[in-house]
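J.: following is a predicted model, sequence given first.
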Amino acid sequence: MARIDLNDITAFLAVARAGSFTKAAAKLGVSQSALSQTIRNLEARLGLRLLTRTTRNVSPTEAGERLLDSVGPRLEEVEAELAALSALRDKPAGTVRIASGEHAADLILWPVIHKLLPHYPDITVEIIVDNGLTDIVAERLDAGVRLGEQVAKDMVAVRIGPDLRMAVIGAPSYFEGRKRPQTPQDLTNHNCINLRLPTAGGLYAWEFEKNGRELRVRVEGQLVFNSAAMNVQAALAGDGLAFVPEDRVREHIDAGRLIRVLGDWCPPFAGFHLYYPSRRQPAPAFAVLVDALRYRGP
């Protein structure tokens, strides 16, 4: 059998994981035609069909599944070890790719990275803002950011922020002529701004807790957004009540631009954590970033 180029295996893994030549080509930075030719050459050398192609998608054959399951993890280990060799350089170098929701990216990742990178000119950081629960292993990312309760047990989790609280907020103009809610049930009498979840696509049910009693309230109103930032803007404009993380609106509350209600129904919960696979051998650039992000208290 002719010697197989590891670059060809990498190309196959990219297509198999993406389920698309177009997406894989974009990720690898090559043309779709060149990538198709690479896969055809690999199949010819192996004498096996690795991918089943249809007009809508691409999926691995039995042989392709075996190659994906057996060689894929081993190649990732080799790449991680090669990246770790940069420890022999005078300064850490390389690219670190992190998936994060918009909230954590804005308020936690960006302030730290902004201060860190001038000291490490050979490190590149790519932040993929995705409010869904991205599979960092499937997407071959270095790490992700989630709330503590959302991190899978088989991942290494590093706390990067304080506990969080949610806040029900509205503008002073909204409350003119309206009674402020005293319990979560009172929200049925208010125009509430809904948030559509990026994962299941449904509307977020507002979560409350007091004295061990938990409530989930499905609110109604004239506005629905899929961005918490837009919920805040609408609340500031007096268009209704919003339910958002407290740290997003603390300045507005302190300045009197927003009024907080139902504070006694919003206890703290575990904040954001950086997480990554436990089998990962941290490269120096990644280790530097993790240490900079690690939460060390107020």
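T.: Nice, I can see it. Numbering: from 1, shown residues only.

J.: C-alpha from now on. contacts and neighbour counts both.
T.: OK.

J.: biggest helix in this protein by residues?
T.: If you go by DSSP state H, the chain has its longest helix at helix 62-84.

J.: would you mark the buried spots in it?
T.: For helix 62-84, the buried set under the neighbour-count rule, 16 or more other C-alpha atoms under 10 Å, comprises Gly64, Glu65, Leu67, Leu68, Gly72, Ala80, Ala83, Ala84.

J.: now it, how far from the centre of its chain.
T.: Going by C-alpha atoms, centre = their mean, to the nearest Å, the spacing between the C-alpha centre of helix 62-84 and its chain's C-alpha centre is 23 Å.

J.: who touches it?
T.: For helix 62-84, the external contacting residues (C-alpha atoms under 8 Å, 6 or more residues apart in numbering) are Leu13, Ala16, Leu48, Arg49, Leu50, Leu51, Gly94, Arg280, Gln281, Pro282, Ala283, Pro284.

J.: and if we set it to 7 Å?
T.: Leu13, Leu50, Leu51, Gln281, Pro282, Ala283, Pro284 (C-alpha atoms under 7 Å, 6 or more residues apart in numbering).

J.: can you check stretch 113-127 too?
T.: Contacts for stretch 113-127 (C-alpha under 7 Å, 6+ apart): Pro92, Ala93, Gly94, Thr95, Val96, Arg97, Ile98, Ala99, Ser100, Ala285.

J.: give me that answer again for 10 Å
T.: Contacts of stretch 113-127 with the rest of the structure, by C-alpha atoms under 10 Å, 6 or more residues apart in numbering, involve 91-102, 105, 109-110, 141-144, 284-286, 288-289, 292-293.

J.: show the end-to-end separation of stretch 133-153, please.
T.: 15 Å (C-alpha to C-alpha, to the nearest Å).

J.: below is an additional structure, to be compared with the one above:
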Amino acid sequence: MASENYNELAAFVMVARERSFTRAAAKLAVSQSALSQTVRGLEERLGLRLLTRTTRSVAPTEAGRRLYDTLAPRFEEIEQELASLSLLRDKPSGTVRINAGEHPAISILQPALCRLLPDNPDIRVEIIVDYGLTDIVAEGYDAGVRMGNQVAKDMIAVRIGPDLRMAIVGAPDYFARHAVPRTPQDLTAHNCIGIRLPTYGGIPPWSLDKDGHEIKVRTEGQLVFNNISLRLHSALDGLGLAYLPEDLVLEHVAAGRLVRVMEDWCEPFPGYHLYYPSRRHTSSAFALLVDTLRYRG
């Protein structure tokens, strides 16, 4: 088979995997029109329609699905073997794609990259912040970050951070207008800043622990966000109480910009782990990143 035919097959696999010519073209670093022409050429060569195209979506036909199921694992094996060859290089190299929540991306991954990347110019890292419990294998990630108790048993898990604690905080201006809560039940009378997570399908309750006793409190308030920064800044602005990772608020508490309450209801819990498939062939870049992230506390 001519080399251009392999290029056509690789292009088809990427489009079928991404279900989008736009995303596939971006990953292949080609124009969308060129990619569409390449796949159309494959279809004409085979005499079969492989993809059903609409203005909003792309999906494999029955023939396309059969071809994808045959080709995708083989292209993955080739990619993994090529990545493993980089171990033979003197300098670690390669691209690592990681799926993580916003907090571990900020508090753990970013500091690690500051230590790793300056001395390793051939390593490229792509971090996608995502609150969903994404299937990293299906979505083509090399690894993901989750709490230790959320990692599937068939994955390799590497601890990358210490135990965590949450903190309930509000601005002094807020407490000048509202009584300080002392029990979980008191929170129901407060303007609490919520977070909407796709994995919960809504706004999750605040999970509080004291002496091994857990209580989930359904809080309400005027504000709901899907990220940490806006919740923190809203608390600093006196707009309500926020329930945030402790490490993000300690500086503000020490400076008097925030007041911490109900600390006795926020017990430590297992921290973040990097996880990845046990069958994965690690590149030199991935192996070095894992070693940099490994928690040694």
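T.: Structure received. Note that the structure is a prediction, hence the values are computed from the model and not measured.

J.: now tabulate the contacts of helix 62-84 of the first structure in CSV and tack on distance to His114 of the first structure and neighbour count.
T.: Converted to CSV, those look like this (distance: C-alpha to C-alpha, whole Å; neighbours: other C-alpha atoms under 10 Å):
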residue, distance to His114 of the first structure, neighbour count
Leu13, 33, 22
Leu50, 44, 24
Leu51, 43, 21
Gln281, 25, 15
Pro282, 21, 18
Ala283, 20, 22
Pro284, 18, 21
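
J.: mind checking which of these are in helices?
T.: Secondary structure from DSSP H places Leu13, Pro284 of the contacts of helix 62-84 of the first structure in helices.

J.: looking at the contacts of helix 62-84 of the first structure, which is nearest Cys192 of the first structure?
T.: In terms of C-alpha to C-alpha, no member of those lies closer to Cys192 of the first structure than Pro282, at 44.5 Å.

J.: show me what contacts that closest one?
T.: If you count contacts by C-alpha under 10 Å, 6+ apart, Pro282 of the first structure has them with Ala80, Glu81, Ala83, Ala84, Asp142, Tyr276, Val288, Val290.

J.: relative to Gly144 of the first structure, how far out is the fourth one?
T.: Read it as Ala84 of the first structure. Taking C-alpha to C-alpha as the measure, Ala84 of the first structure and Gly144 of the first structure are separated by 20 Å.

J.: and for the second one?
T.: Computed as C-alpha to C-alpha, the Glu81 of the first structure to Gly144 of the first structure distance reads 20 Å.

J.: please apply the same query to the last one.
T.: As for Val290 of the first structure, its distance to Gly144 of the first structure is 11 Å (criterion: C-alpha to C-alpha).

J.: list residues touching both of these two?
T.: With the criterion set as C-alpha under 10 Å, 6+ apart, the overlap between the contacts of Val290 of the first structure and Gly144 is Leu274, Tyr275.

J.: distance across stretch 164-178 of the first structure, terminal residue to terminal residue?
T.: With C-alpha to C-alpha applied, stretch 164-178 of the first structure spans 28 Å between its terminal residues.

J.: got a list of contacts for stretch 27-34 of the first structure?
T.: The contact list for stretch 27-34 of the first structure, computed with C-alpha under 10 Å, 6+ apart, reads 10-11, 14-15, 18, 20-26, 35, 38, 40.

J.: try it again with 8 Å
T.: For stretch 27-34 of the first structure, the external contacting residues (C-alpha under 8 Å, 6+ apart) are Ala11, Ala14, Phe21, Thr22, Ala25.

J.: again, but for stretch 88-95 of the first structure
T.: Contacts with stretch 88-95 of the first structure, where a contact means C-alpha under 8 Å, 6+ apart, come from Ala83, Ser86, Tyr120, Asp122, Ile123, Thr124, Val125, Glu126, Pro284, Ala285, Val288.

J.: could you pull out the buried residues of that stretch?
T.: In terms of neighbour count (16+ other C-alpha under 10 Å), stretch 88-95 of the first structure has its buried residues at Pro92, Ala93, Gly94.

J.: starting at the chain centroid, how far to that stretch?
T.: Averaging C-alpha coordinates over stretch 88-95 of the first structure and over its chain gives two centres that are 26 Å apart (C-alpha atoms, centre = their mean).

J.: what of stretch 94-108 of the second structure?
T.: Mean C-alpha position of stretch 94-108 of the second structure versus that of the full chain (C-alpha atoms, centre = their mean) differs by 6 Å.

J.: list the buried residues of it.
T.: By neighbour count, with 16+ other C-alpha under 10 Å as the criterion, the buried positions of stretch 94-108 of the second structure are Gly94, Thr95, Val96, Arg97, Ile98, Asn99, Ala100, Gly101, Glu102, His103, Pro104, Ala105.

J.: please tell me how far the last one sits from Phe21 of the second structure.
T.: Ala105 of the second structure sits 29 Å away from Phe21 of the second structure, going by C-alpha to C-alpha.

J.: also the fifth one?
T.: When C-alpha to C-alpha is applied, the distance between Ile98 of the second structure and Phe21 of the second structure equals 22 Å.

J.: over to the second one?
T.: Between Thr95 of the second structure and Phe21 of the second structure the distance, using C-alpha to C-alpha, works out to 22 Å.

J.: same deal with the third one?
T.: Computed with C-alpha to C-alpha, the distance linking Val96 of the second structure and Phe21 of the second structure is 23 Å.
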